[in-house]
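Enquirer: When you get a sec, could you give me coordinates for this:
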Amino acid sequence: MDIALLKTFIEVARHRHFGRAASALCVSQSAVSARVKLLESVLGVVLFERRRGDIRLTEPGQRLLQHAERIVRSWARARAELVGEQRHTLALGCIPDLWSLGVRERVAVLRRALPWVELRLELLSAATLLQRLADGTLDLALLGEPVESRCCPSEPLARVELVLASSEADIGLERALGEGYILVDWGTRFLTMHAERLAVDMACRMRVDQGRAALDLLREIGGSAYLPRPWVESAAREGWLTAVAAAPSFSLHPHLAIRDGVIDRDPVETAVALLRKTGEAPPAEALPEWPAGVRDASSGP
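Expert: Next comes the predicted model:
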């Protein structure tokens, strides 16, 4: 099958518009329509529901999308290997919350250490990162929990302390866990320990799957949530968040997952050595110089 057919299908699914997909692919709209029709003919299914002003994936189209994305990514990696470019690339994934917990600084150092490497960085959910490790389109992934997979061994990184923080000063534990409490899904281990040590009725409460979303909500509407201590200390210095003194703390256990069979590559070895230090403050001299104004904008929690 022509890989261009799958690329075209992905762009139409992404933009839900044949014209915008054509612009993204630098081809005519008629070429996009012809490719989609050909793909539907080859597969024997209808991939899109075409309505006036709207295009939606059919059920077969939804099933095809995840396969198409994997095939296109795998094809790109295979092509790079065949032309001898693979040793010059490094594909790194990270869950969004870890980005602000030392990964951002380490990637900056990594960029300076390997200027000759094409570095691909993806901030995605843990499930998506694991899928991309398994299909070979990622070399490394930073996750909030260990990976139970033979093809993607993982190793623990520095632990991150999670503390209960509130927008209300001098608040007690019972009040902090009341109506304004936001439960952050920091992973199976955290949720298990949370249930064992804290009696919280989550009926009519809020639950989010990312710590940064909880932090933003606390700033906007107030309340309390378990957040990494560095974030809480930064917000406390700004005067809008405080740690709840009577609350127990928990630990986030970040892990670095490594796709089996790539550890002998120099870029991966360098990346692993740097990322093992995630959670520690990197030496100031190791950080790159950012353009004026960028450092201030990126130095928040």
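
Enquirer: From now on I want contacts and neighbour counts done on CA atoms only, so please keep to that.
Expert: Fine.

Enquirer: Select the longest helix from the protein.
Expert: Determined from DSSP state H, the single longest helix within the chain is helix 59-82.

Enquirer: list the helices and strands that helix packs on?
Expert: Counting contacts by 3 or more CA pairs under 8 Å, 6 or more residues apart in numbering; DSSP states H and E, helix 59-82 packs against helix 3-15.

Enquirer: got the angle between the longest helix of the chain and helix 3-15?
Expert: 130 degrees (axes from the mean of the first three to the mean of the last three CA atoms, to 10 degrees).

Enquirer: Return the set of buried residues in the next helix or strand after helix 59-82.
Expert: Sequence-wise, the next helix or strand downstream of helix 59-82 (DSSP states H and E) is strand 89-94. By 16 or more other CA atoms under 10 Å, the buried positions in strand 89-94 come out as 89-94.

Enquirer: So what touches stretch 62-72?
Expert: With contacts defined as CA atoms under 8 Å, 6 or more residues apart in numbering, stretch 62-72 is touched by 3, 6-7, 10, 13, 47, 132, 135, 137.

Enquirer: mind running it again at 6 Å?
Expert: In this structure, residues lying in contact with stretch 62-72 by CA atoms under 6 Å, 6 or more residues apart in numbering are Leu6.

Enquirer: can you give me how far it is from the chain middle?
Expert: Mean-position distance between stretch 62-72 and its chain equals 19 Å (CA atoms, centre = their mean, to the nearest Å).

Enquirer: buried set for that stretch?
Expert: Buried residues in stretch 62-72, counted by 16+ other CA under 10 Å: 64-65, 68, 71-72.

Enquirer: One more: stretch 166-184?
Expert: For stretch 166-184, by 16+ other CA under 10 Å, it's 166-168, 171, 173, 176-177, 180-184.

Enquirer: The structure of the following sequence is requested for comparison with the preceding one:
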Amino acid sequence: METELLRTFLEVNRMHSFSQAAENLSVTPSAVSARIRQLEGEIGRPVFRRNSQKVSLTPAGERLLRHAQGIVQAWERAQRAAGEDERTQIVVAGVASFWDIFLQEWLNRVYRELPGVAPWVEVSTAARVADKLIQGEVHLGFLYSPPQHAGLVLREVERMKLVLVSTRAEQTAVEALAQDYVFVNWGTVFSSQHDRQFPHRPPAAARSNSGQVALRLIQAAGGGAYLPLALVRRELEDGRLFRVEDAPVFELHAYAAWSARGEHAELVERMLEFL
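Expert: This is a model prediction of the structure:
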């Protein structure tokens, strides 16, 4: 059995929703459904009850749940152990857009300057990063809104301005949101602020949890999106994108989180010095 099937099973159970699990796993709902069907085929019985309101476990699903998390965690530990050498492996997880904006450069510096560190890098959703931090599966996580959990150290590491940009010049905010707008999920704080500012906006033409994906989409097909100023500065200077001048500017905070009592806490803090 592929561990990806069990990971999908665990995410559907956690969210009680195929569509929410798909968003967190960065796949389509049909892909999630196909994985669950494959899992049920291998087990020989259904693992979820499906109705219009939520998804719940069947008795077979409840029995599987008792073992699935342990299997997935054991496999991840085995993968890390198999690749171990004299370097210290540090599992680092961050939301996709942070890698686009500043984490890649940070990781490059860590890799150059700390040869004794072997980074094990994951790009994931904020919810998944938070869960893995709490479960002790990640040594260092980067999120929009870190979990308030005893034992975790939190540090703000970056502040970014989110600006509404468009491939069309001289648009108003109302026009930009009404025509080919790509909604980027910058976390719950941004989403609530966005909803308050634009309560009557039409549905977005597309959605993404990656700023880079949204940028490439509007560059290819036209449209607008809220993107970090640092990510689009060159396109604005070159006239390939345009600021929507009457749109509000949002501020996005990036946080690092790690376990204060983790076995590699001192090394994690040293890595953060390169930010």
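
Enquirer: returning to that earlier point: so which of the buried residues of stretch 62-72 of the first structure comes closest to Glu220 of the first structure?
Expert: Comparing these against Glu220 of the first structure with CA to CA places Leu65 closest, at 36.1 Å.

Enquirer: what about the strands in the stretch 51-200 of the second structure?
Expert: Remark: strands assigned in the stretch 51-200 of the second structure by DSSP state E, counting those that start in this stretch are 55-57, 88-95, 117-124, 140-143, 152-166, 181-184.

Enquirer: Average offset of the last one relative to the first structure?
Expert: Relative to the matching residues in the first structure, strand 181-184 of the second structure has an average distance of 1.8 Å after the fit, by mean CA distance after the TM-score superposition for the first structure.

Enquirer: Give the other helices and strands that that strand contacts.
Expert: Packed against strand 181-184 of the second structure, as judged by 3 or more CA pairs under 6 Å, 6 or more residues apart in numbering; DSSP states H and E, are the following elements: strand 206-208, strand 224-228.

Enquirer: How about the second one?
Expert: Taking 3+ CA pairs under 6 Å, 6+ apart as the contact definition, the neighbouring helices and strands of strand 88-95 of the second structure are strand 117-124, strand 140-143.

Enquirer: at 10 Å instead, please
Expert: Counting contacts by 3 or more CA pairs under 10 Å, 6 or more residues apart in numbering; DSSP states H and E, strand 88-95 of the second structure is packed against helix 59-82, strand 117-124, helix 126-135, strand 140-143, strand 250-259, helix 265-272.

Enquirer: Can you check what angle separates the third one from strand 117-124?
Expert: For helix 126-135 of the second structure and strand 117-124, the angle between their directions (the same axes, to 10 degrees) works out to 140 degrees.

Enquirer: ditto for the last one
Expert: Angle between the axes of helix 265-272 of the second structure and strand 117-124 is 80 degrees (criterion: the same axes, to 10 degrees).

Enquirer: List the buried residues for helix 265-272 of the second structure?
Expert: Of the residues in helix 265-272 of the second structure, 265, 268, 271 count as buried by neighbour count, 16+ other CA under 10 Å.

Enquirer: Count the residues that sit near the residue nearest to Asp170 of the first structure when sequence neighbours are not counted.
Expert: With sequence-adjacent residues excluded and distances taken as CA to CA, 6 or more residues apart in numbering, Asp170 of the first structure is closest to Val244, at 7.3 Å. When neighbours are defined as other CA atoms under 10 Å, Val244 of the first structure has 23 of them.

Enquirer: residues in contact with the alignment partner in the second structure of Val244 of the first structure?
Expert: In the second structure, the residue equivalent to Val244 of the first structure is Val244, according to TM-score structural alignment. Residues near Val244 of the second structure by CA atoms under 10 Å, 6 or more residues apart in numbering: 163-176, 224-226.

Enquirer: Likewise for Phe242 of the second structure?
Expert: 164-171, 224, 232, 235-236.

Enquirer: Turn the residues you listed into a markdown table, columns for distance to Phe98 of the second structure.
Expert: Shown next, in a markdown table, are those (distance: CA to CA, whole Å):
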| residue | distance to Phe98 of the second structure |
| --- | --- |
| Leu164 | 18 |
| Val165 | 19 |
| Ser166 | 21 |
| Thr167 | 23 |
| Arg168 | 26 |
| Ala169 | 28 |
| Glu170 | 29 |
| Gln171 | 28 |
| Gly224 | 20 |
| Val232 | 14 |
| Glu235 | 19 |
| Leu236 | 20 |
